[in-house]
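J.: Next comes the sequence, and after it the predicted model I'd like to discuss.
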Amino acid sequence: MAAESAESRENLIKLVTRLVLEELAKGPGIPLGVSNRHIHLDRGDMDALFGKGCELTHKKDLGQPGQYASEETVTIKGPKGQIGKVRVLGPLRPETQVEISLSDGFTLGLRPPVRESGKIAGTPGIEIIGPRGSVIKDGSVIAALRHIHMSDKEAAVYGFKDKEIVDVEVGSPERSAVLHNVLLRVSDKYALEMHIDTDEANAVGAKNGDLVRIVGRARQ
């Protein structure tokens, strides 16, 4: 009896999952944002790099509410090389975080771990050089885990929850692929958008503004 009940629950979960994915496939899709290398600064590092009390200069809005690209750029320097004109994104954050691709890591001589944003403990160090000074960070460099921002309302409609892992079909007709291990980040502060880095986009022929679709979800 218990085995039959467990089997019934599993069949129901499979049915609900299939129906949810079918509904997603009928929708307009999820906008894609391709993230180039960039940096988020805290107040202390902003002061050290650009001058005490200096504020970021708004250049253009990004896909997420309140997020923007600034006019300010820095140079990042690793053991092997450096990369200039790395865009600073605003607003300022509690901790400095450098987001690069794995290809950038080869240029710099670093091996950035693939991490969710904010998970910087134990990551490689790097030197950040600005127009007014430089700072050496013990750990702040990641390759961002591909993810989807989704509002609470959108998640509720489709039965998703924060931190769930899904599969997403993305890319040009000639090079499309299904990307696994895509993290859902759900909050009333988010707008619907998927983020991948330039390495991932180039591999599948994807570009900013493409529409992608969730085609599966990890077993819980």
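T.: That came in fine, so what should we check first?
J.: use CA for all of it now, contacts and neighbours both
T.: Will do.
J.: Count the residues that sit near the closest residue to Asp61 other than its chain neighbours.
T.: Excluding the flanking residues, the one nearest Asp61 by Cα to Cα, 6 or more residues apart in numbering is Tyr68, at 4.2 Å. Neighbour count of Tyr68, defined by other Cα atoms under 10 Å: 19.
J.: my guess is Tyr68 meets Ile39, correct?
T.: No: taking Cα atoms under 8 Å as the definition, Tyr68 is not a contact partner of Ile39, at 11.8 Å.
J.: Below is structure B, check it against A:
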Amino acid sequence: MIRTIYKGRQIKVLAVRGRPNHRKLVINGYTIQHGWQGDDTQALDWFRLVIDRIDELVPGTEPTIRAGYMDAHWYEPGTIDVNPKGHATAPGSVCLCILCVIDDPAGSKARYAPLAPDACRDCHQLRDGHQYNASLFNPHHYIDPTPAQKAARQAHLDRFAQLDEDDEPTCDARYHKDHPNYLARPQCLLLADHRDAAPGYENRHVAAGGFMWPREVAQ
């Protein structure tokens, strides 16, 4: 049995009764495997490999979270926001997975707005009326958000307040060929100058669902 903390995540590797070559894997209180095959050391190495991979993909930004690790238990508490769907997002941002994006004639848009500055550290609820069991896998009382979370959430509100949507042109670039996961060619959701792109991704178009392609490929 192993109980440790790695890069802010609480990790447990537990024995499985009657199955000596299997392990139960728990991260931040969430069980992700009931019968992982291997010993304690191999299981811990696997956790480290996955966490390192997550953190090296531009930590804390939407591309990291869209890479297949949307669940909040993969992240250090207080470093991400959690929307009503239970998906992790960068603080002050939105999830762009296909479950959290609405497609309509007016254009694709996020289903859930960024959290309020004073929302709970570990979910989307406010202090007033916070429900302990609202999260099935992570029941908790209200926890004050970290300064980084509050700053990022407020920064989004400040930036949004400065935008005039009637006059603000959007990129609207379309991918140069059909994509098997889209009914029509993917269309960029960013502003025309891409200033709302995640840091380091200003030169890439972003469509609903998180698909990205270089700006110079657009037609």
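T.: Thanks, I have the structure now. Not measured: the values here are computed from a predicted model.
J.: With both chains overlaid, what TM-score comes out?
T.: The TM-score (TM-score structural alignment, normalised by the length of the second structure) is 0.23; 74 aligned residues with a Cα RMSD of 4.9 Å.
J.: returning to that earlier point: which residues do Tyr68 and Ile39 of the first structure both contact?
T.: Leu89 (Cα atoms under 8 Å, 6 or more residues apart in numbering).
J.: show me where the first structure has helices.
T.: 2-26, 43-50, 102-108, 152-158, 198-204 (DSSP state H).
J.: mind checking which of the ones you listed is nearest Gly90 of the first structure?
T.: helix 43-50 (11.0 Å; Cα to Cα).
J.: So which elements touch the closest one?
T.: strand 134-137 (3 or more Cα pairs under 8 Å, 6 or more residues apart in numbering; DSSP states H and E).
J.: Please work out which residues outside the strand it packs on touch it.
T.: So strand 134-137 of the first structure is contacted by Asp45, Ala48, Leu49, Gly125, Ile126, Glu127, Ile128, Ile129 (Cα under 8 Å, 6+ apart).
J.: I'd like the distance between the fifth one and Val16 of the first structure.
T.: Note on Ile126 of the first structure: its distance to Val16 of the first structure, by Cα to Cα, to the nearest Å, is 46 Å.
J.: higher neighbour count, these two?
T.: Each of Ile126 of the first structure and Val16 has its neighbours counted (other Cα under 10 Å); Ile126 has more, 21 against 14.
J.: So that one sits against Lys77, correct?
T.: Yes: contact between Ile126 of the first structure and Lys77 holds when scored by Cα under 8 Å: they sit 6.0 Å apart.
J.: just to revisit the earlier point, looking at the helices of the first structure, which is buried most?
T.: Mean neighbour count (mean count of other Cα atoms under 10 Å) peaks for helix 43-50 among these, with a mean of 19.
J.: mind listing what the residue nearest to Lys77 of the first structure when sequence neighbours are not counted touches?
T.: Nearest non-adjacent residue to Lys77 of the first structure, counting by Cα to Cα, 6+ apart: Glu127, 5.0 Å away. Neighbouring residues of Glu127 of the first structure by Cα under 8 Å, 6+ apart: Ile76, Lys77, Gly78, Ser134, Val135, Ile136, Lys137.
J.: Quick one, which of those residues are buried?
T.: Among the contacts of Glu127 of the first structure, those classed as buried by 16 or more other Cα atoms under 10 Å are Ile76, Lys77, Gly78, Ser134, Val135, Lys137.
J.: Now His38 of the first structure: closest residue in space that isn't a chain neighbour?
T.: Using Cα to Cα, 6+ apart, the nearest residue to His38 of the first structure is Arg87, at 5.0 Å.
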